[in-house]
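Undergrad: kindly generate the corresponding structure for this input.
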Amino acid sequence: MALNARDEVFDQATIDNRAASVGHLFRDRVAKTPTAEAFRYPVGESWESLTWSEAAVRANAIAAGLVDLGVQLEDRVALAAATRLEWVLVDLAVMSAGAATTTIYPTTLASDVAYIVSDSGSKVVIAEDATQVEKLRSHRHDLGDLAHIVVIDGEGDGDWVITLSELEERGQARLEAEPELVNERIDQLTPEHLATVIYTSGTTGRPKGVRLPHSAWTYEAAAVDSIGILDGSDLQYLWLPLSHVFGKVLLVLPLQIGFPTAVDGRVDKIVENVAVVQPTFMGAAPRIFEKAYGRITMMMADEGGVKEKLFHWATGVGRKVSELRQEGTEPSGVLALQHSLADKLVLKKVQARFGGRVRFFISGSAALNRDVAEWFDAVGLRIIEGYGLTESSAASFVNRPHTGGYKFGSVGWALPGTEVKIAEDGEILLRGPGVTAGYHQNEEATSEALDSESWLHTGDIGELDDRGFLSITDRKKDLFKTSVGKYVAPSVIESMFKGICPYASQLVIEGDGRKFVSAIVTLDPEAIEGWAAQNGMAGKEYAEIVSSPACREMVEGYIDELNSQLNRWEQVKQFVILDHDLTVEEGDLTPSMKLKRRVVTKKYAEELDALYTD
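TA: Sure, this is the predicted structure:
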């Protein structure tokens, strides 16, 4: 055992003795627990499972099939699909074959797909369906070294496109002739071999391919394992896009630790599925928690009367208990009795909505509103916020779920083995085994991000407290100065608003070089339906509801509440409510639901400019 400066005990041997590659890690897991459940996946209205040995049979067949297609060590294989079992199996197969997965979101435009396939030098693309295949066909002459397409759902063409089942059949035939084929490929892998190329969804210009070796993923898995927050008895619910680094790191943890994972990328099924699957933990973007918070609090407000009063009493008791636990102590006496009663009457019912077994959620990819986090903790559903970048293999910092190991408003402590320092201008710098060696075929971007001492310049502004907790202030590039010379951190304000207004979907703060701060507001389509029904607009179209004087008055009340918590120069003086929400499909948000600020402010420049005409 080892000890961090903050007195956290962790297992250094786990990190020191980590596997040589993800292929080794997968093979070791299959050998350790061959009959244990590995993955659970939906089939119609029910769920089916694969054991680790069953998963290995399929993954090895796919790996051998890729070898049969001519895939060599470190060749890139692109994967364009939503989160599903086949994504998992293909990714494991690619790395077991010694190749590297190039991740592509299924929502990516055809021109960008062509750029990523060409820039990465991908030899094979695994495409989810005919829609993804057509993107490739439409840019067939722009795909560089691409030799084969493998389609998961759909038909082959007998030439360029084959099906995943056909690939598996080829692999099985190859393994019958050469049983040790995949093992031999795994044995050739070293920690330095390339495992993954993830293209960052930049707001301007072409995306950059972040090169992550096997050592980055095995370090992440071992470092999380070393702090003991998860074990083999856990059950993960995984819906996040696996093309994103947050989802990808959650896919490598079960290989190290051995817990099963339920996989289903359908966002509209999350609430329904967690009640059935009953996971012990789940990763999510803040928007998921904000929506759940808004929906539950509005339901209670609609109930009114005794039920609403009981709900507020119970969550009030929960908050007192949460405050004690943040200080490292447990409730006693009258408060302990009250909490037991509140738990029985109210809090357990809220927990049951999420399956009733959740030990903690993990929030990442964007800032989580502190009020939302504290409310969840009050009802017995702890959210531990973490921090990292694609360039740091996702997890660099994370709060610990145990008493005394977390601090709301922070992203927690560094993982063992990760170094951090704050530059003179407040920028967070990271160094460690999880940090990329650079961008694919982009030395200029690499030299901008990594200095001569291997420190990654994150572009985020933050502060470290005396206990080692890191707090993120904002993106360096998002900070702006008003015309009166005052700096404003927009994401902090935007996060605050989502904790105040239960109907909010997005708030986009603007004011760079302007005389005051303004905002674009969008409202959650589901939440606003309930408000409309209570305000004489039941059944009306979304655009009509949000453009009504009553709706503007409602939003203005929440803006006033927000302004009461801000410095004068940060306060929102004018705002516009859009007649539609911001979406991933329209390019306003990244697939991980992060706001593309520059895209949105440019897109709605005319509406923003109109707020400054007086």
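
Undergrad: C-alpha only now, for contacts and for neighbours.
TA: Will do.

Undergrad: quick one: residues contacting the most centrally placed residue in the chain.
TA: In the chain, the residue lying closest to the centroid (Cα atoms, centre = their mean) is Phe246, at 4.3 Å. With contacts defined as Cα atoms under 8 Å, 6 or more residues apart in numbering, Phe246 is in contact with 240, 364-365, 393-395.

Undergrad: and the helix or strand containing His312, how far from the chain's centre?
TA: Element membership for His312 (DSSP states H and E) is helix 305-326. Centroid separation for helix 305-326 versus its chain: 29 Å, with Cα atoms, centre = their mean, to the nearest Å.

Undergrad: quick one: buried residues of the helix or strand following it?
TA: Later in the chain than helix 305-326, the nearest helix or strand by DSSP H and E is helix 333-342. For helix 333-342, the neighbour count (16 or more other Cα atoms under 10 Å) marks 338-339, 342 as buried.

Undergrad: what packs against the helix holding His312?
TA: helix 286-303, helix 333-342, helix 370-378 (3 or more Cα pairs under 8 Å, 6 or more residues apart in numbering; DSSP states H and E).

Undergrad: and the ones you listed, which is most packed in?
TA: Per residue and on average, the most neighbours among these fall to helix 370-378, with a mean of 21 (mean count of other Cα atoms under 10 Å).

Undergrad: now the angle between helix 305-326 and that one, please.
TA: Helix 370-378 runs at 100 degrees relative to helix 305-326, counting by axes from the mean of the first three to the mean of the last three Cα atoms, to 10 degrees.

Undergrad: so what touches helix 370-378?
TA: For helix 370-378, contacts defined as Cα under 8 Å, 6+ apart pick out 289-290, 293, 315-322, 382-383, 408-409, 496, 499.

Undergrad: what's the distance between Glu220 and Gly388?
TA: The gap separating Glu220 from Gly388 is 11 Å, by Cα to Cα, to the nearest Å.

Undergrad: meant to ask about Val508, not that
TA: Separation of Val508 from Gly388 (Cα to Cα) stands at 23 Å.

Undergrad: for Glu220 and Gly388, indicate the residue with more neighbours.
TA: Neighbour count, other Cα atoms under 10 Å: between Glu220 and Gly388, Glu220 has more, with 29 against 23.

Undergrad: quick one, strands of the stretch 151-300 of the chain?
TA: Counting by DSSP state E, counting those that start in this stretch, the stretch 151-300 of the chain has strands at residues 161-163, 194-199, 209-213, 236-238, 261-263, 281-284.

Undergrad: another sequence for comparison is provided below:
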Amino acid sequence: MNLLHPSAKVVDAATGETLTPALIDAAAASLKDQPLVFLPMPATVPAVARYLAALRLEKPVVLLDPDTDHTGLIARYTTGEVHPDLALLLTTSGSTGDPKLVRLSRAAVLANAGQVAESLGITGDDVAITTLPLFYSYGLSVLHSHLLRGATVVLERTGLMRKDFWDAVGAHRVTSMAFVPYQYEMLRRLRFDPAKHPSVRTITQAGGRLRTDLVTDFAGRMDAVGGRMFVMYGQTEAAPRMACLPSALLDRKLGSVGQAMPGGAFTVSDDGEVVYHGPNVMMGYAETAADLARGDDLGGVLRTGDLGRLDEEGFLFITGRMKRMGKVFGVRINLDDVERQFPVAAVAGDDRLHVFAEDLSADEARALRTKIADWLGTHVTGVDVRTIEALPLLANGKTDYRALEASL
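TA: Below is the predicted model:
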């Protein structure tokens, strides 16, 4: 599989190093005897070269966080055969927190790269910059979709809170940036003004629900300079993008994550679960080395675990997670509804609702507890409010609910 268009470029913002065919060839020579490639994936040219070499050789790649010890995971999956269609394995976690791998075929990876490129209108004139880890599916999809269309990807490692990042945006005339919700909160605090970065034409959002007021805010900022904002929805299990809402429809469909990617479709099951049908759906999970030899278990149909609804025009609105439910005095509550109503992170346990909020005084915590109880129509003893300096985040910027549960 070759994702690399002949005109595509990859450049390191800090060192100026660029990706060359010779680097990919050298990486390929070092991988020829490896049936399965375990690849820590920092945002560096050598890592990208090694990744593209493995894909070209049709050797399955397990992408890993370079700052985490994966000794146990590597030992678990080293032995065993691999299916000939298998291209990419990305880590995810089950309900127990034990890591497992999402099995993606070459066809799924290529299909989604094309879907994203088509939805965003990516051309060879575009320049993207790394705002997210490349081992994270959203960050990886930026790399895939731009390389496929002959665009440029700038590798930047300091992050948007640093001057070096914005210097790189200007120096390389970056046209596109991808952010997850917590980064939009950071951009708001930074008073991001796209007029100060005239090359930037497109910003995208995925990786969780972004508050509608922030969608409206940033869409307005981009519109004021003739730019665009896209809201996207996906999961690692879909390689990873499933839906896109373009900037022209943000006002009319505010709160929606858009329509299905080209070639895909959504349905909603009788119990309210969003089901995606498309060529980019994973083959299935791998929990043991033996699973690497399995074929396609899903047949292009992914039960997302998300609750949602489709309007009459096929636009999807996500309303929560099937597993993000709790009970307070026997009454079922949707934890995502609580978070939409109040600026908190909510988890359930022992017949109580536990909410975590950043930097509240004791009086503010008591007032919030009363407000939540009144909103739920339950007694205040069913609600526990805890103040926390900062919410724990996963590498992808989402709230680490397991860490919160462990603190109860």
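
Undergrad: ok so, going back, adding mean neighbour count and distance to Tyr115 of the first structure, write the strands of the stretch 151-300 of the first structure out as JSON lines.
TA: JSON lines is the format used below for the strands of the stretch 151-300 of the first structure (neighbours: other Cα atoms under 10 Å; distance: least, Cα to Cα, whole Å):
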{"stretch": "strand 161-163", "mean neighbour count": "20", "distance to Tyr115 of the first structure": "20"}
{"stretch": "strand 194-199", "mean neighbour count": "27", "distance to Tyr115 of the first structure": "10"}
{"stretch": "strand 209-213", "mean neighbour count": "26", "distance to Tyr115 of the first structure": "11"}
{"stretch": "strand 236-238", "mean neighbour count": "26", "distance to Tyr115 of the first structure": "28"}
{"stretch": "strand 261-263", "mean neighbour count": "25", "distance to Tyr115 of the first structure": "29"}
{"stretch": "strand 281-284", "mean neighbour count": "23", "distance to Tyr115 of the first structure": "29"}
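
Undergrad: let's have those in JSON lines, adding distance to Leu566 of the first structure.
TA: Formatted as JSON lines, the strands of the stretch 151-300 of the first structure follow (distance: least, Cα to Cα, whole Å):
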{"stretch": "strand 161-163", "distance to Leu566 of the first structure": "57"}
{"stretch": "strand 194-199", "distance to Leu566 of the first structure": "36"}
{"stretch": "strand 209-213", "distance to Leu566 of the first structure": "37"}
{"stretch": "strand 236-238", "distance to Leu566 of the first structure": "37"}
{"stretch": "strand 261-263", "distance to Leu566 of the first structure": "41"}
{"stretch": "strand 281-284", "distance to Leu566 of the first structure": "28"}
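
Undergrad: work out for me the element the alignment partner in the first structure of Ala403 of the second structure sits within.
TA: Ala403 of the second structure maps onto Val599 in the first structure, with residues paired by TM-score structural alignment. Assessed by DSSP H and E, Val599 of the first structure sits inside helix 597-603.

Undergrad: longest strand in the second structure, by residue count?
TA: strand 301-310 (DSSP state E).

Undergrad: what's that strand packed up against?
TA: Strand 301-310 of the second structure sits against strand 265-268, strand 273-277, strand 316-321, with contacts defined as 3+ Cα pairs under 8 Å, 6+ apart.

Undergrad: which part of the first structure matches the last one?
TA: Read it as strand 316-321 of the second structure. On the first structure, the counterpart of strand 316-321 of the second structure by TM-score structural alignment is residues 470-475.

Undergrad: point out the most buried one among the helices and strands packed on strand 301-310 of the second structure.
TA: Greatest average neighbour count among these goes to strand 273-277 (a mean of 22), per mean count of other Cα under 10 Å.

Undergrad: who are the packing partners of that one?
TA: Looks like strand 273-277 of the second structure contacts strand 265-268, strand 301-310 (3+ Cα pairs under 8 Å, 6+ apart).

Undergrad: and the shortest one, how far from the first structure on average?
TA: It refers to strand 265-268 of the second structure. Mean deviation of strand 265-268 of the second structure relative to the first structure after superposition (mean Cα distance after the TM-score superposition for the first structure): 1.4 Å.

Undergrad: about what we covered before: tell me which residues in the helix holding Val599 of the first structure are buried?
TA: Neighbour-count burial for helix 597-603 of the first structure flags 597, 599-601 (criterion: 16+ other Cα under 10 Å).

Undergrad: what comes up buried for the next helix or strand after that helix?
TA: Going down the chain from helix 597-603 of the first structure, the next helix or strand is helix 605-610, by DSSP H and E. For helix 605-610 of the first structure, burial by neighbour count (16+ other Cα under 10 Å) applies to 607-608.

Undergrad: chain center to helix 605-610 of the first structure: distance?
TA: On the basis of Cα atoms, centre = their mean, helix 605-610 of the first structure sits 32 Å off its chain's mean C-alpha point.

Undergrad: over to stretch 237-244 of the first structure?
TA: Stretch 237-244 of the first structure sits 7 Å away from the centroid of its parent chain (Cα atoms, centre = their mean).

Undergrad: quick one: end-to-end distance for it.
TA: 16 Å.

Undergrad: in the second structure, what range does that stretch match?
TA: Under TM-score structural alignment, the counterpart of stretch 237-244 of the first structure in the second structure spans residues 129-136.

Undergrad: in the matching stretch, what counts as buried?
TA: By 16+ other Cα under 10 Å, the buried positions in stretch 129-136 of the second structure come out as 129-136.

Undergrad: cool, and stretch 165-176 of the second structure?
TA: Going by neighbour count (16+ other Cα under 10 Å), the buried part of stretch 165-176 of the second structure is 165-166, 168-170, 172-176.
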